[in-house]
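K.L.:
no FASTA, just this:
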């Protein structure tokens, strides 16, 4: 997996990757260019002088689809780049290929001598190039990704476009971009026949967040958030869906919920119906005018309360403040354990819950 004719830029990239690995190695360890130089390999030396050679492969601009084309390593190998996307890093690690990017994302694991290094750098490209394809930002792209995660394939582009009320050509371009990220699978231009729902949900968190993507308002429920949710369940005038920690607590438990978060089209109406008071700071209720009406699709009901779909709850928690990200990880584990019970069998059906 090495090249004997590196350009000057490749040599510089390898040298920087080697220096970054050395700076992150535990005390007493040394990571340095192998001498005499052997195609940019580095040598790892432990405190007791045990050594191991590691190939360093410059692959700037490596995309998820490119990872599949890399040959299987026959010895410890790391890819070096100026920046690698989260999906690219995930796929490299799954193939037991390490990585180092100059923003500080690092993964290296060797058994002899035993050394593991993992560090997190930039999650978005610090120096993005001009976009070459469709942008995965925006409500329609978000709606498509959530639909793909929540509905079991197969289905075609035309069906998806109708389901999310979007132009078929636009959806086709988005599907192509998601295919390039290896988040979905299809043969040629045929129906989508595979969806990798977990990395797809995590991809959504890079362009969406609970408090920033929705129009949110803080309120105080004098009788507490639990009583507020009971009051909401008795209202028929306002459509709503509960998300956040109170929704997550119905399926999994990490920490006691404290703030009720409710998707609602008319927050002021709901506030008047449930006697909420505006909160200048803090509060125990958040109303969210939704980023997209899809938040009201594939909801589920328990004890008279309507909750956002489990996938929606997971993404909202992962992108929320305070304790919510930990609850989001617990929700992802619940989704993993209970798949595919929370997924619909078709674009026109509702899923069930265990």
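P.N.:
Perfect, thanks for sending it. These numbers were taken from a predicted model, which means no experiment stands behind them.
K.L.:
Please make it C-alpha for all contacts and neighbour counts, starting now.
P.N.:
Will do.
K.L.:
Can you show me the helices along the stretch 101-250 of the chain?
P.N.:
139-150, 157-164, 168-180, 197-204, 210-213, 225-233, 244-248 (DSSP state H, counting those that start in this stretch).
K.L.:
counting contacts, what elements does the biggest helix by length in the chain pack onto?
P.N.:
Longest helix in the chain, counting residues (DSSP state H): helix 8-24. With contacts defined as 3 or more CA pairs under 8 Å, 6 or more residues apart in numbering; DSSP states H and E, the packing partners of helix 8-24 are strand 30-33, strand 51-58, strand 77-81, strand 98-101.
K.L.:
of all these, which gets the most neighbours per residue?
P.N.:
strand 98-101 (a mean of 28; mean count of other CA atoms under 10 Å).
K.L.:
Which elements pack onto it?
P.N.:
Secondary elements touching strand 98-101 (3+ CA pairs under 8 Å, 6+ apart): helix 8-24, strand 77-81, helix 86-94, strand 106-110.
K.L.:
so which of these comes closest to residue 156?
P.N.:
helix 86-94 (24.0 Å; CA to CA).
K.L.:
Apart from its chain neighbours, what residue comes closest to the residue most central in space within the chain?
P.N.:
In the chain, the C-alpha nearest the mean C-alpha coordinate belongs to residue 202, at 1.2 Å (CA atoms, centre = their mean). The shortest distance from residue 202 to any non-neighbouring residue, by CA to CA, 6 or more residues apart in numbering, is to residue 315 (7.6 Å).
K.L.:
The structure to be compared is supplied as follows:
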């Protein structure tokens, strides 16, 4: 308990220091005696030579999950406004996610995290500060040991199932369909509920915010880091290469799956062309694939990326078009959102398409959701 209090005290000190730096030398930030046991600290903020000041009641916390904002902070600030309309609530944390920041702004709650995400708006004296810091949690930010994150291949399986299959869901069904352990599924569902990505009634998942769920998963991973990849040049161009794939043996046809820009362009057109990103199944060797397709290894300017699939589940729901395998819509959206360059924009366009055309990709049951075999 003592070490936790020390960390909280240090976090408050760092928050006050950051706020003072943003306001500049002509402003004073003074910690006042905190008479309230509901908040962690009280700050007085005023410009030098001006008697007008504002009071900020501070909530210091190691984590700000969206559920914490809705269930804990919003009721606090509503009560605060009933008592004193001119007192403001400021949340100080090591890092605050974009979803939590949106909720805080919607409810008029100021925030400051130590990566530089700040939004403070006070009418009197007039203070408007808005800066953008880290979009992803730095490694230095402590995670709750009891929380399972959206990083890693296992989380990708559960995210795909929750997005693609319309609720209701039970943890036991998700466990059986995904091949993941029931304790892991239960822990990750707790995390998703904290982030307001799912809603449960009792033990049944009744709602899934699949768009935000896919975005949240993409923020925790990277297309080019969750599996090894190599860049190549197609001498005759990508369109000619796509015509070559169906001429390969079935071993190669089954083990190669298109994702990224070219998978998205089957449904949306943000731009023309782009790199061909191919998942390579574990029974294939990238060098052999390159030889079969006549690809030339290059250090820069690659128009083909051979990406070792991190989990066979990425091919779940894939379909063949003109003899070429393309990943499912939800996997393509995930990979684009987590990809480099213009790919995140293509991922957002794909999410818009998916929202308007749910019959193209969502299904009513989990039947068929098990991962393909890792052996050919």
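P.N.:
Nice, thanks for sending it over. Quick caveat: nothing in here was measured; it's all calculated off a predicted structure.
K.L.:
And the TM-score, once the two are fitted together?
P.N.:
After superposition, the two chains reach a TM-score (TM-score structural alignment, normalised by the length of structure 1) of 0.79; 339 aligned residues with a CA RMSD of 3.6 Å.
K.L.:
Rebuild the helices of the stretch 101-250 of structure 1 as JSON lines, extending it with distance to residue 100 of structure 1.
P.N.:
Converted to JSON lines, those look like this (distance: least, CA to CA, whole Å):
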{"stretch": "helix 139-150", "distance to residue 100 of structure 1": "29"}
{"stretch": "helix 157-164", "distance to residue 100 of structure 1": "37"}
{"stretch": "helix 168-180", "distance to residue 100 of structure 1": "22"}
{"stretch": "helix 197-204", "distance to residue 100 of structure 1": "21"}
{"stretch": "helix 210-213", "distance to residue 100 of structure 1": "31"}
{"stretch": "helix 225-233", "distance to residue 100 of structure 1": "46"}
{"stretch": "helix 244-248", "distance to residue 100 of structure 1": "35"}
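K.L.:
So which of those is the most surrounded?
P.N.:
Sorting the helices of the stretch 101-250 of structure 1 by mean neighbours (by mean count of other CA under 10 Å), the first place falls to helix 244-248, with a mean of 27.
K.L.:
what span of structure 2 lines up against that helix?
P.N.:
For helix 244-248 of structure 1, the aligned range in structure 2 is residues 260-264, judged by TM-score structural alignment.
K.L.:
Let me see the residues that make contact with the matching stretch.
P.N.:
Outside stretch 260-264 of structure 2, the residues within contact range by CA atoms under 8 Å, 6 or more residues apart in numbering are 273-277, 326-327, 329, 332-333, 335-336, 339, 343, 346-347, 350.
K.L.:
Filter those residues down to the buried ones and hand me the PyMOL line.
P.N.:
Buried subset of the contacts of stretch 260-264 of structure 2, written as a PyMOL selection, criterion 16 or more other CA atoms under 10 Å:
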select buried, resi 274+275+276+277+326+327+329+332+333+335+336+339+343+346+347+350
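K.L.:
check contacts around the nearest residue to residue 112 of structure 1 once chain neighbours are set aside.
P.N.:
Take residue 112 of structure 1 and drop its neighbours on the chain: the residue closest to it by CA to CA, 6+ apart is residue 52, 7.1 Å away. For residue 52 of structure 1, the contact set (CA under 8 Å, 6+ apart) comprises 43-45, 112-113.
K.L.:
right, so of the helices and strands packed on strand 98-101 of structure 1, which gets closest to residue 299 of structure 1?
P.N.:
helix 86-94 (28.6 Å).
K.L.:
That closest one: average distance to aligned residues in structure 2?
P.N.:
Following superposition, helix 86-94 of structure 1 is found to deviate from structure 2 by 3.8 Å on average (mean CA distance after the TM-score superposition for structure 1).
K.L.:
Stretch 278-297 of structure 1: which residues count as buried?
P.N.:
Applying a neighbour-count criterion of 16+ other CA under 10 Å, one finds 278, 283-291, 294-296 buried in stretch 278-297 of structure 1.
K.L.:
To residue 303 of structure 1, which of the helices and strands packed on helix 8-24 of structure 1 lies closest?
P.N.:
strand 98-101 (48.1 Å).
K.L.:
The closest one corresponds to what range in structure 2?
P.N.:
Counting by TM-score structural alignment, strand 98-101 of structure 1 corresponds to residues 110-113.
K.L.:
That stretch: average distance to aligned residues in structure 1?
P.N.:
Mean for stretch 110-113 of structure 2 is 1.3 Å (mean CA distance after the TM-score superposition for structure 1).
K.L.:
what about that stretch, distance to the chain center?
P.N.:
20 Å (CA atoms, centre = their mean, to the nearest Å).
K.L.:
same deal with stretch 109-129 of structure 2?
P.N.:
24 Å.
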